[in-house]
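1. Below are the sequence and a predicted model for it; my questions follow.
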Amino acid sequence: MATWVDLVRYVKAAYRVISEEDGELRILHRFESPFEELGEEREQVVVIHREVLDGKHEWVQIVSPCGLVSEIDLQRFLEEVGHTTVAGGAAIIGDHVVVRHSLPLENLDPNEFDDPLELVVGTADQLEEKFVGGDEY
C-alpha cells in the first residue's frame, strides 16, 4: 500500500466496514474464541483515519474506544496501559478514552497494518472489559 486509496481498497476487502467518510473508515471487529465458546459475542469499533503530516506525508491512525472519560479511573487506566500494551497508546478524544496507533502509509504492507490493528482492537476490548465492565464499543 502506498496511499490512502490503496488502504481503503484493502480494508473494504478484508474487514466489515460500517461507515465511510472522507478520510475515515469505521469497521466492526468481531472477536472469535474464547468468547464464542462461552456463548458471548464481543465486538469492537475501530476508526481508521487518514492523517497528512507537513502537507505531504500520509499516515493512518487506528483508533478504538474503551469508554467514557467520566467512567474510567484514568490513573489506573494509564498504569495498566503502561504495563500491558505493546502497540498503541491511550488518549482522550472528545468524551472517550481510546487506544490508538499511527503508521506511515508509504511502503505499508498489509501485515504491517493488520498486526497493529489486531493489537489496538484487542487492547481496547480488554481495557473496556476491565475498566467499564461491558461491551459498549
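-> It's in.

2. Only C-alpha atoms from now on, for both contacts and neighbour counts.
-> OK.

3. Next, work out how far apart I62 and E51 are.
-> Counting by Cα to Cα, to the nearest Å, the gap from I62 to E51 is 11 Å.

4. try D95
-> Going from D95 to E51 by Cα to Cα gives 21 Å.

5. who's in contact with the residue nearest to E128 when sequence neighbours are not counted?
-> The shortest distance from E128 to any non-neighbouring residue, by Cα to Cα, 6 or more residues apart in numbering, is to C66 (4.6 Å). Taking Cα atoms under 8 Å, 6 or more residues apart in numbering, we find C66 in contact with H96, V97, V98, V99, A124, D125, L127, E128, V132, Y137.

6. picking up where we left off before, comparing D95 and E51, which shows the higher neighbour count?
-> More neighbours surround E51 than the other of D95 and E51, with 20 against 11 (other Cα atoms under 10 Å).

7. try this one next to it:
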Amino acid sequence: MATWNDIAAFVRSEYRVIEDTGDEIRILIEYEDDRSQVIMVCREVLDKQEDWVQVASVCGLVADVDLHLLLKEIGETSVVCGAVIMGEHVVLRHSLPLLNLDINEFLDPLQLVADTADHLEETFFGGDGY
C-alpha cells in the first residue's frame, strides 16, 4: 500500500519542486522545446477515510477559450484526466486511490496530465504561462 508520505517523498526526490505545503507539492515539468508545465500533486481524502492523490495542471483562463472545442479535443485525444473549472482557470486533473497504488500507476498519469495540459495550453491559449 502506498501512503501520501511515500508519494510525497518520491515526488520530492524525482522532480523539480517549486512549492511544497505538505499536502500539495508543485513541480515543474520541463520539455526539450523550452516549454514547461506546473503540476500540482495533492493529497485528497475521500469521505474522510480514503487517501487519494490528485495530479492537476492549469492550462489557461476560462474567459480565453471556447470550452466546447477544448472539451472536444480532450475527448478525442486524452485517455487520462478530466477538465474542470477552478476559479477563473481551466484545470486538468486525475485522481488515484493510494490503497494498493503502484508507482507506475502514478507516473504515467502524471506525465499524461502534464503533456495534455501543455498541449492544450499551446493549442488553445497560445502561450506557456502555466
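-> Cool, the structure landed. What you are looking at is a predicted structure, and each value in this text was computed from that prediction instead of being measured.

8. Quick check: TM-score for this pair?
-> The TM-score (TM-score structural alignment, normalised by the length of the second structure) is 0.96; 130 aligned residues with a Cα RMSD of 1.0 Å.

9. In the second structure, point me to whatever sits opposite the residue nearest to E128 of the first structure in the alignment.
-> Applying TM-score structural alignment, one finds that C66 of the first structure aligns to C59 in the second structure.

10. Please settle this for me: is its match part of a strand?
-> Yes: the assignment for C59 of the second structure is a strand, going by DSSP: H, G, I helix; E, B strand; the rest coil.

11. if I look at it, how far off is V84 of the second structure?
-> 11 Å.

12. Overlap of the contact sets of the two?
-> Common neighbours of C59 of the second structure and V84 (criterion: Cα under 8 Å, 6+ apart): V90, V91, L92.

13. three-state assignment of A124 of the first structure?
-> Per three-state DSSP, A124 of the first structure ends up helix.

14. returning to that earlier point: and the residue nearest to E128 of the first structure, how far is that from D125 of the first structure?
-> For C66 of the first structure relative to D125 of the first structure (Cα to Cα), the value is 7 Å.

15. next one: D73 of the first structure
-> For D73 of the first structure relative to D125 of the first structure (Cα to Cα), the value is 16 Å.

16. Next up, the contacts around the most centrally placed residue in the second structure.
-> Centroid check for the second structure by Cα atoms, centre = their mean gives A56 as the closest residue, at 2.5 Å. By Cα under 8 Å, 6+ apart, the contact set of A56 of the second structure is I39, M40, V41, V91, L92, R93, H94, V113.

17. burial measure for the nearest residue to it once chain neighbours are set aside, as a count.
-> Nearest residue to A56 of the second structure, sequence neighbours excluded (Cα to Cα, 6+ apart): R93, at 4.1 Å. When neighbours are defined as other Cα under 10 Å, R93 of the second structure has 23 of them.

18. R93 of the second structure and D34 of the second structure: what is the separation?
-> To D34 of the second structure, R93 of the second structure is 23 Å away according to Cα to Cα.

19. where do the helices sit along the first structure?
-> Counting by DSSP state H, the first structure has helices at residues 4-14, 74-84, 110-131.

20. Could you say which one of those comes nearest to G23 of the first structure?
-> Comparison of the helices of the first structure against G23 of the first structure by Cα to Cα identifies helix 4-14 as nearest, at 7.9 Å.

21. Report the buried residues of that closest one.
-> W4, L7, V8, V11 (16 or more other Cα atoms under 10 Å).

22. and the residue nearest to the last one when sequence neighbours are not counted, what does it touch?
-> In space, and not counting its chain neighbours, V11 of the first structure is closest to V17: 7.6 Å by Cα to Cα, 6+ apart. Counting by Cα under 8 Å, 6+ apart, V17 of the first structure touches V11, L25, R26, I27, L28.

23. try it again with 7 Å
-> Applying Cα atoms under 7 Å, 6 or more residues apart in numbering to V17 of the first structure gives the contacts L25, R26, I27, L28.
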